[in-house]
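1. my questions are about this predicted structure, shown below with the sequence.
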Amino acid sequence: MKNDENFETGASHGLPHKTRAEMHESLPVAVKNWLQTTGALDHEPIRSVRLKQTGTIKLKPEQRDWTASESEQISYTNPPAFRWDVKMKLGPGIYVTGKDSFEGGKGSMRIKLGGIMPISKTMENEKTDQSSLQRYLMELAWYPTAALGPYISWEEEDAHTAMATLKYAGLKGTATFYFDEQYELVKVEAWRYKESDEDSRLVLCTGTIKDQQRVGGLKVPVEIEISWLLESGTFTWYRFRASDIRFNDR
C-alpha cells in the first residue's frame, strides 16, 4: 500500500463537470432531503475522512463469542479509495491484524497472526475488486458530499428509497439506500462477494445504522452493524462505534 500522500491522487479523470446545484437538482427527493438533513449541501466537498472504530467481530457464523476489535480507516473521494486496518484480540497476548483496501480499482485483504504470520489472503481478482467497490459505496454516509460527485448516479425507488450506482476504473456497483420519515439514513444494502474463490456467489450485505451524531457540521453514522444474508439466515459479523472522525485531514 502506498503512503497517504500517494494514496490520494485527486484526479478527476476528465469526467464532465457539473455544479453542485445542478447535481442536487437531479437527485431523487429522498436523497435531496438526506443531504439537506446531514448538512452536506453547506459543507465543503469532502476529499478524505479519517476515523477510528471500536467494536466486536465474528469471523464465522458458528462462532459463539464476539472478538474485540479496534481499527482505523481512511477513505478518499476523488478517486474513490479506502484503507482499513483492524486489530482483533483473540486472547492474552494473542491478536490478529487485518488490512482491507481499495485503490485504483483494485481490492485487497490480508489477515496476519500477531501482525507477522499470514493466515489468510483474499484472492485479488475481479470479485475482490467488485466487493471492495461495493463496500466503498455502502460507506457513502461518511463522505456524503460525494453523492454529488461525478462517479455516482442515483435512481429513485420510492419516496424513502433510492439506488446509487458507482462507476470507476471499469467497475460498476450499486447499493440501495433506505431513509426514515425524517430523511435520515437508516440502512444500506448491496450485493457483494463474501468470498473471492471461483465458486463464490453474490450475497446481500446490509449496513444498519444504530446511531448518528453531528461531527464537523455533518450528521454521520457513529454506530453500525454489518450483516450478510446467508442461506442459513442473517449473519451479523461486525458491530462497531466510530470516533475521532476527521474530514480533509491528510
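-> Perfect, I can see it now. All values reported here derive from a predicted model rather than from experimental measurement. Numbering: from 1, shown residues only.

2. contacts and neighbour counts: CA atoms only from here.
-> Fine.

3. which residues in the chain form strands?
-> Using DSSP state E, the strands of the chain run over 48-57, 67-77, 80-91, 94-103, 106-113, 117-121, 152-158, 161-168, 171-179, 185-193, 202-215, 218-230, 233-247.

4. dump those strands into TSV; add mean neighbour count and distance to Q134 as well.
-> Converted to TSV, the strands of the chain look like this (neighbours: other Cα atoms under 10 Å; distance: least, Cα to Cα, whole Å):
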stretch	mean neighbour count	distance to Q134
strand 48-57	19	18
strand 67-77	21	14
strand 80-91	19	11
strand 94-103	19	10
strand 106-113	19	10
strand 117-121	13	19
strand 152-158	16	12
strand 161-168	19	8
strand 171-179	20	6
strand 185-193	22	7
strand 202-215	17	9
strand 218-230	19	13
strand 233-247	17	17
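
5. so how far is Q130 from the residue nearest the centre of the chain?
-> The centre of the chain sits closest to E139, judged by Cα atoms, centre = their mean, with a distance of 2.9 Å. Distance, E139 to Q130, using Cα to Cα, to the nearest Å: 15 Å.

6. over to D211?
-> D211 is 28 Å from Q130, by Cα to Cα.

7. T145: which of the strands of the chain is closest?
-> Proximity to T145 (Cα to Cα) singles out strand 67-77 among the strands of the chain, at 9.0 Å.

8. next up, the contacts around G114.
-> I94, Y95, V96, T97 (Cα atoms under 8 Å, 6 or more residues apart in numbering).

9. list the buried residues of whichever helix in the chain runs longest.
-> Counting by DSSP state H, the longest helix found in the chain is helix 126-138. The neighbour-count check on helix 126-138 (16 or more other Cα atoms under 10 Å) flags K127, T128, D129, Q130, S131, S132, L133, Q134, R135, Y136, L137, M138 as buried.

10. nearest spatial neighbour of the third one, skipping sequence neighbours?
-> The one in question is D129. G107 (4.4 Å; Cα to Cα, 6 or more residues apart in numbering).

11. and for the first one?
-> Closest residue in space to K127, ignoring its immediate chain neighbours: S196 at 5.6 Å, by Cα to Cα, 6+ apart.

12. that neighbour contacts S120, correct?
-> No. Using Cα atoms under 8 Å, S196 is not in contact with S120, being 12.0 Å away.

13. TSV for the strands of the chain, including distance to D4?
-> Output for those, formatted as TSV (distance: least, Cα to Cα, whole Å):
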stretch	distance to D4
strand 48-57	10
strand 67-77	9
strand 80-91	10
strand 94-103	11
strand 106-113	16
strand 117-121	23
strand 152-158	24
strand 161-168	20
strand 171-179	23
strand 185-193	27
strand 202-215	23
strand 218-230	23
strand 233-247	14
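
14. second structure follows, compare the two:
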Amino acid sequence: MELVQHGRIKIGSWRRFWAHQIISGDGYLWASTTRVLGLPVRGYDRLIDGRGDLVHRIAGKIAVVDESGPDVSRSAAGRLVCELCWVPAATLGPDVTWSAVDDDTARVSLDYAGATYDAEFTIDAAGGLRSVRTRRWASLDGQPYRLHEFGAQIHRSGTFGGFTVPQHVTVGYGFGGSEWPAGAFIEIVLDDAVFT
C-alpha cells in the first residue's frame, strides 16, 4: 500500500512535512521532506527484512540523523505493529494474532524478524479506531535505549479504496500518561492511500 501524507513534525520546533510511505506487513519505507533554517531536509525511515534505518539530510549533505543497527531495527519493528492500522489486510496475515483486552480494546501481536511485537487498538462505539498504543524501544533525549509508552491518537478516519483507515493522527511517546501530549512529535494527515 502507498500513503501520501502531510502534517507537522517536531524537529526542535514544529515544522510542516510532506511524505510518501510504502507499507506492508513485512516492512515500510517512509520518505519525507521538511525544512530547517530554510533548507530542505529529505530522507527516509525504513524497515526491510528486519533491518531498520533512519537517514535524513539537510540539502542532501549534512546528516540530521543517520542511524541503523539492532536498536533502530527493534524500534522500527515496534512502529510497524502500530502502523498495521493503515494496512487492514495485513492484520489478517499468518504472522498476526488478535486477542481481546476488554470490550473496547484488542491486542494485535506481530511475529517479525524472530520477535513478537504487541500493540493495543482501542475502538469507539461505532467501530472506528480511536487509538493505538504500545511500548516501543527508543532512545529519547540522548538516553540509552529502553521501552517507552508510545501511541497514536486518531482524530478522524477516512475511506480510501473501500478501506477505512486513520486519516488524521497525532503520534508520540508518553501516550496515555502524564507526558502526553508533550511527547507527541508528529501529526499526520493522510491525503491518499492506494491499496495494491
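-> Sure thing, it's come through. In this text the structure is predicted, and so the values were computed from the model without any measurement.

15. let me see the contact set for L51 of the first structure.
-> L51 of the first structure touches E72, Q73, I74, A242, S243, D244, I245, R246, counting by Cα under 8 Å, 6+ apart.

16. please say which position in the second structure it maps to.
-> In the second structure, L51 of the first structure lines up with L3, judged by TM-score structural alignment.

17. before we move on, back to that, the residue nearest to the centre of the first structure -> the second structure?
-> Per TM-score structural alignment, E139 of the first structure is aligned with E83.

18. just S120 of the first structure next, same as before
-> In the second structure, S120 of the first structure lines up with V65, judged by TM-score structural alignment.

19. can you pull the contacts of its match?
-> Under the criterion of Cα under 8 Å, 6+ apart, the contact list for V65 of the second structure reads L54, V55, H56, R57.

20. which one is the first one nearest to, not counting chain neighbours?
-> It stands for L54 of the second structure. Here the residue nearest L54 of the second structure, using Cα to Cα, 6+ apart, is D45, at 4.6 Å.

21. enumerate every residue touching the one you found.
-> Y28, L29, W30, A31, G52, D53, L54, V55.

22. just L54 of the second structure next, same as before
-> G43, Y44, D45, R46, V65, D66, E67, S68, V72 are the contacts of L54 of the second structure under Cα under 8 Å, 6+ apart.

23. please tell me how far it sits from V64 of the second structure.
-> 10 Å.

24. now do R51 of the second structure
-> Taking Cα to Cα, one finds R51 of the second structure at 20 Å from V64 of the second structure.

25. packing partners for the longest helix of the first structure?
-> Here helix 126-138 of the first structure touches strand 80-91, strand 94-103, strand 106-113, strand 171-179, strand 185-193, going by 3 or more Cα pairs under 8 Å, 6 or more residues apart in numbering; DSSP states H and E.

26. could the ones you listed go into TSV alongside distance to V220 of the first structure?
-> Putting these into TSV (distance: least, Cα to Cα, whole Å) gives the following:
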stretch	distance to V220 of the first structure
strand 80-91	17
strand 94-103	22
strand 106-113	25
strand 171-179	13
strand 185-193	9
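
27. out of these, which gets nearest to A164 of the first structure?
-> Comparing these by Cα to Cα, strand 171-179 comes nearest, at 5.4 Å.

28. okay, the closest one sits on what stretch of the second structure?
-> Under TM-score structural alignment, the match for strand 171-179 of the first structure is residues 115-123.

29. what do S196 and S120 of the first structure both touch?
-> With Cα under 8 Å, 6+ apart as the test, S196 of the first structure and S120 reach no residue in common.

30. once you drop chain neighbours, what's closest to L133 of the first structure?
-> Spatial nearest neighbour of L133 of the first structure, chain neighbours left out: G173 (6.6 Å); criterion: Cα to Cα, 6+ apart.

31. report the contact partners of the aligned residue in the second structure for Y95 of the first structure.
-> Matched by TM-score structural alignment, Y95 of the first structure corresponds to P40 in the second structure. P40 of the second structure makes contacts with T33, T34, I58, A59, as judged by Cα under 8 Å, 6+ apart.

32. quick one: which of the residues you listed is nearest T164 of the second structure?
-> Out of these, the member with the shortest distance to T164 of the second structure (by Cα to Cα) is T33, at 26.1 Å.

33. quick check: that closest one touching G43?
-> Yes. The pair T33 of the second structure and G43 qualifies as a contact (Cα under 8 Å) at a distance of 6.8 Å.

34. specify, as a residue range, where stretch 201-211 of the first structure falls in the second structure.
-> The aligned range for stretch 201-211 of the first structure is 146-156, by TM-score structural alignment.

35. contacting residues for the nearest residue to G207 of the first structure once chain neighbours are set aside?
-> In space, and not counting its chain neighbours, G207 of the first structure is closest to I226: 4.6 Å by Cα to Cα, 6+ apart. Under the criterion of Cα under 8 Å, 6+ apart, the contact list for I226 of the first structure reads C205, T206, G207, T208, T236, W237, Y238, R239.

36. show me what counts as buried in stretch 24-36 of the first structure.
-> H24, L27, P28, V29, A30, V31, K32, N33, W34, L35.

37. in helices, which of these appear?
-> H24, V29, A30, V31, K32, N33, W34, L35.

38. just put those in JSON lines and tack on distance to E181 of the first structure.
-> Shown next, in JSON lines, are those (distance: Cα to Cα, whole Å):
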{"residue": "H24", "distance to E181 of the first structure": "20"}
{"residue": "V29", "distance to E181 of the first structure": "12"}
{"residue": "A30", "distance to E181 of the first structure": "10"}
{"residue": "V31", "distance to E181 of the first structure": "12"}
{"residue": "K32", "distance to E181 of the first structure": "13"}
{"residue": "N33", "distance to E181 of the first structure": "10"}
{"residue": "W34", "distance to E181 of the first structure": "10"}
{"residue": "L35", "distance to E181 of the first structure": "14"}
